[in-house]
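Asker: no sequence for this one, just the structure:
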């Protein structure tokens, strides 16, 4: 479909792109790359199928967003999805699941049974990282803003590294139920539970990681956060306590945003939301942000004058029996796209 024939007030078009939009990556301001991968998930699997589910669900939303009206007109394009990643994910998931079962039964990662399987998984994850790095660099070199649709939370690692090669410093706004600060969780170096540990280790340009809504993390992760000097926790109970004492969510959002530098990457794990909005995500946790609170936080970030240089949306796990997860994921993806484009507007474009 050509852009000149596209009717934003018409029926959603199933053309294989996110939101059914007609933009080509070469001419769009924002390019979405996809990572259908969930090898190391430690509880519920299925996020590898999120990109296709979000493409399907996204054609059912309306384009007008009062917080970022017409931002989409600058172009949101869908890069070709590499489905060999999904095939490899399915193959390696068997090995990872057997390792996890072995560990849960009292085994350890150094046992002969686990060592070879862990090695295969780690090699596969490195190949995934190389694939995403190549895709990210390709579009960044062409002046595009890049968003990633996962897949599990391990998948944006190489996008963040690619941004670290282009920016002297930036911060990460990390919305999640978990800190993801575990060192090689379950023996997997690039585990979904290790993404922020790996970023701290490997991406020196990341000046600050501001974690919002976290509510299920280990003592060691808390100690890692405290010792790093680069991590700020706004855990879920602390946010709830401030609200109970009368602080408005708007004031809390302003406190959160003040911890971030001018350039910001947003890493949005859907399980940062109330599990009522994402009941099938791999590791749901009671509590969390409402959808509107999360959107208000993103809007506060952009209204502060900060610029979103990239983002990811991960851990959406579509379910066959009902569509809540995909519907929530598609609409959060739309908000992320709109706020990102709005934050990158030049004065003469407003």
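Answerer: Everything's here; your move. The shown structure was predicted, so the numbers you read here are calculated from the model rather than taken from an experiment.

Asker: every contact and neighbour count from this point should use C-alpha atoms.
Answerer: Will do.

Asker: ok, residue 104 - how many residues close by?
Answerer: Neighbours of residue 104 under the rule other C-alpha atoms under 10 Å: 11.

Asker: what do you get for residue 321?
Answerer: By the measure other C-alpha under 10 Å, the count of residues near residue 321 is 6.

Asker: which helix or strand contains it?
Answerer: Using DSSP states H and E, residue 321 is not contained in any helix or strand.

Asker: mind giving me the packing neighbours of the helix or strand where residue 336 lies?
Answerer: If you go by DSSP H and E, residue 336 is part of helix 324-343. Contacts defined by 3 or more C-alpha pairs under 8 Å, 6 or more residues apart in numbering; DSSP states H and E place helix 324-343 against helix 50-58, helix 291-303, strand 307-314.

Asker: starting at the chain centroid, how far to it?
Answerer: 11 Å (C-alpha atoms, centre = their mean, to the nearest Å).

Asker: residue boundaries of the helices in the stretch 1-150 of the chain?
Answerer: Along the stretch 1-150 of the chain, the stretches classed as helices by DSSP state H, counting those that start in this stretch are 50-58, 84-104, 112-140.

Asker: single out the most deeply packed of those.
Answerer: helix 50-58 (a mean of 24; mean count of other C-alpha atoms under 10 Å).

Asker: name the helices or strands packed onto it?
Answerer: For helix 50-58, the elements it packs on are strand 145-150, helix 324-343, judged by 3+ C-alpha pairs under 8 Å, 6+ apart.

Asker: what comes into contact with that helix?
Answerer: With C-alpha atoms under 8 Å, 6 or more residues apart in numbering as the test, helix 50-58 has contacts from 14, 16-20, 34-36, 149-151, 315-318, 326-327, 329-331.

Asker: report the inter-axis angle for that helix versus strand 307-314.
Answerer: If you take axes from the mean of the first three to the mean of the last three C-alpha atoms, to 10 degrees, helix 50-58 sits at 100 degrees to strand 307-314.

Asker: relative to helix 324-343, how tilted is helix 50-58?
Answerer: For helix 50-58 against helix 324-343, the angle by the same axes, to 10 degrees is 80 degrees.

Asker: share the number of residues neighbouring residue 313, please.
Answerer: 27.

Asker: quick check: it touching residue 271?
Answerer: No. Proximity of residue 313 to residue 271 does not meet the contact threshold set by C-alpha atoms under 8 Å, at 10.4 Å.

Asker: re earlier: right, so the helices and strands packed on helix 50-58: which one is the most enclosed?
Answerer: For the helices and strands packed on helix 50-58, the largest average neighbour count (mean count of other C-alpha under 10 Å) is found in strand 145-150, namely a mean of 26.

Asker: alongside the first one, take a look at this:
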């Protein structure tokens, strides 16, 4: 099958239709496929997300609507080995991300379940502490553990707080009592989906005292379920495409920089290849925002 003159097949690196792979030393963006799927609790399939995004990225254009982020260099690593126990899988992701951070480059981790975010954040925290995590998501992911598992995707942001990293949440619309209490106790900032629906995205979204450097974690279920049904727990009432991008751009107001990115929780479905494309376009759009910040 042909889409816009580009063949639909398996691709090993991001946006291979537009760019030859750049050497690691010359690429600003290091795309890291991380097919982690260990703790999913509803819909499955996140292990297939990274390859689906790479395949769909072949259909993208180099121009993201504002700039050409690919001109700054795209290097796609081999998929991280996530076959063992989750602790080993997270360690493998952390090592890969640390190499990228050590080079002064921006890792773009393609998931895989949301549990993986603790790995790049740990890698960055071992190098510098002057950053905060911005999470776009339908769920707060602030449980101490879920079904007894502290590495659960439902606990990943609690693990971030355990590292004493500031956290700001955007688009949340499903919380349990424990998570509401954690937000209050740990001083977690947030702009939830209902408030966004009522009042939109402010020009400067993050608190003034939030760190000037950001690690951005984007769970695709932060998007409305009508736009992103191919995810483990699609939630109604989510962000539109433009709200999501406006929110990320607002996070970079005041000179803030994006140091790392992940796009997680795509669970591809054969009849919904539009979701694969949306996730790929999202990853590239986030690179564009990072490059312009």
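Answerer: The structure has been received and is ready for your questions. In this text the structure is predicted, and so the values were computed from the model without any measurement.

Asker: one step back: need the helices and strands packed on helix 324-343 of the first structure in a markdown table with distance to residue 276 of the first structure, can you?
Answerer: Shown next, in a markdown table, are those (distance: least, C-alpha to C-alpha, whole Å):
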| stretch | distance to residue 276 of the first structure |
| --- | --- |
| helix 50-58 | 18 |
| helix 291-303 | 10 |
| strand 307-314 | 17 |
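
Asker: residue 133 of the first structure is nearest to which of these?
Answerer: Evaluated with C-alpha to C-alpha, these place strand 307-314 nearest to residue 133 of the first structure, the distance being 13.6 Å.

Asker: let me have the helices and strands packed on helix 50-58 of the first structure in a markdown table, extended by distance to residue 63 of the first structure.
Answerer: As requested, those are exported to a markdown table (distance: least, C-alpha to C-alpha, whole Å):
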| stretch | distance to residue 63 of the first structure |
| --- | --- |
| strand 145-150 | 18 |
| helix 324-343 | 8 |
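
Asker: which one of the ones you listed lies closest to residue 125 of the first structure?
Answerer: strand 145-150 (13.9 Å).

Asker: if I pick residue 16 of the first structure, what's in contact with it?
Answerer: Counting by C-alpha under 8 Å, 6+ apart, residue 16 of the first structure makes contact with 55, 56.

Asker: from residue 52 of the first structure, how far off is it?
Answerer: To residue 52 of the first structure, residue 16 of the first structure is 8 Å away according to C-alpha to C-alpha, to the nearest Å.

Asker: quick one on the thing from earlier: and the helices of the stretch 1-150 of the first structure as TSV, adding distance to residue 218 of the first structure?
Answerer: Formatted as TSV, the helices of the stretch 1-150 of the first structure follow (distance: least, C-alpha to C-alpha, whole Å):
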stretch	distance to residue 218 of the first structure
helix 50-58	28
helix 84-104	17
helix 112-140	23
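
Asker: out of those helices, nearest to residue 73 of the first structure?
Answerer: helix 50-58 (16.2 Å).

Asker: that closest one to strand 145-150, inter-axis angle?
Answerer: With the same axes, to 10 degrees defining the directions, helix 50-58 of the first structure sits at 100 degrees from strand 145-150.

Asker: mean per-residue distance, helix 50-58 of the first structure versus the second structure.
Answerer: The superposed helix 50-58 of the first structure is, by mean C-alpha distance after the TM-score superposition for the first structure, a mean 0.6 Å from where its aligned residues fall in the second structure.

Asker: quick one on the thing from earlier: which residues do residue 313 and residue 271 of the first structure both contact?
Answerer: Common contacts of residue 313 of the first structure and residue 271, defined by C-alpha under 8 Å, 6+ apart, are absent altogether.

Asker: and whichever residue in the second structure pairs up with residue 339 of the first structure, how far is that from residue 53 of the second structure?
Answerer: Alignment note (TM-score structural alignment): residue 339 of the first structure maps to residue 289 of the second structure. Between residue 289 of the second structure and residue 53 of the second structure the computed distance is 19 Å (C-alpha to C-alpha).

Asker: same question for residue 195 of the second structure.
Answerer: Taking C-alpha to C-alpha, one finds residue 195 of the second structure at 30 Å from residue 53 of the second structure.

Asker: also residue 81 of the second structure?
Answerer: 17 Å.

Asker: quick one: map residue 285 of the first structure onto the second structure.
Answerer: So, by TM-score structural alignment, residue 285 of the first structure is matched to residue 235.

Asker: what's the nearest residue to its match if we skip its chain neighbours?
Answerer: Distance criterion C-alpha to C-alpha, 6 or more residues apart in numbering; nearest residue to residue 235 of the second structure, sequence neighbours excluded, is residue 225 at 5.3 Å.

Asker: before we move on, what SS does the alignment partner in the first structure of the one you found have?
Answerer: When the first structure is aligned by TM-score structural alignment, residue 225 of the second structure is paired with residue 275. Classification of residue 275 of the first structure by DSSP: H, G, I helix; E, B strand; the rest coil places it in coil.

Asker: hmm, residue 275 of the first structure is touching residue 287, no?
Answerer: Yes. In this structure, residue 275 of the first structure is within contact of residue 287 by C-alpha under 8 Å, at 7.4 Å.

Asker: doesn't residue 134 make contact with residue 167 of the second structure?
Answerer: Yes. Assessed by C-alpha under 8 Å, residue 167 of the second structure is found in contact with residue 134 at 5.9 Å.

Asker: who's in contact with residue 147 of the second structure?
Answerer: Applying C-alpha under 8 Å, 6+ apart, no residues contact residue 147 of the second structure.

Asker: and it? What does it align with in the first structure?
Answerer: Taking TM-score structural alignment, the alignment pairs residue 147 of the second structure with residue 186 from the first structure.

Asker: same question for residue 262 of the second structure.
Answerer: The equivalent of residue 262 of the second structure in the first structure is residue 312 (alignment by TM-score structural alignment).

Asker: quick one: its match from residue 101 of the first structure, how far?
Answerer: Counting by C-alpha to C-alpha, the gap from residue 312 of the first structure to residue 101 of the first structure is 29 Å.

Asker: good, we can wrap up now.
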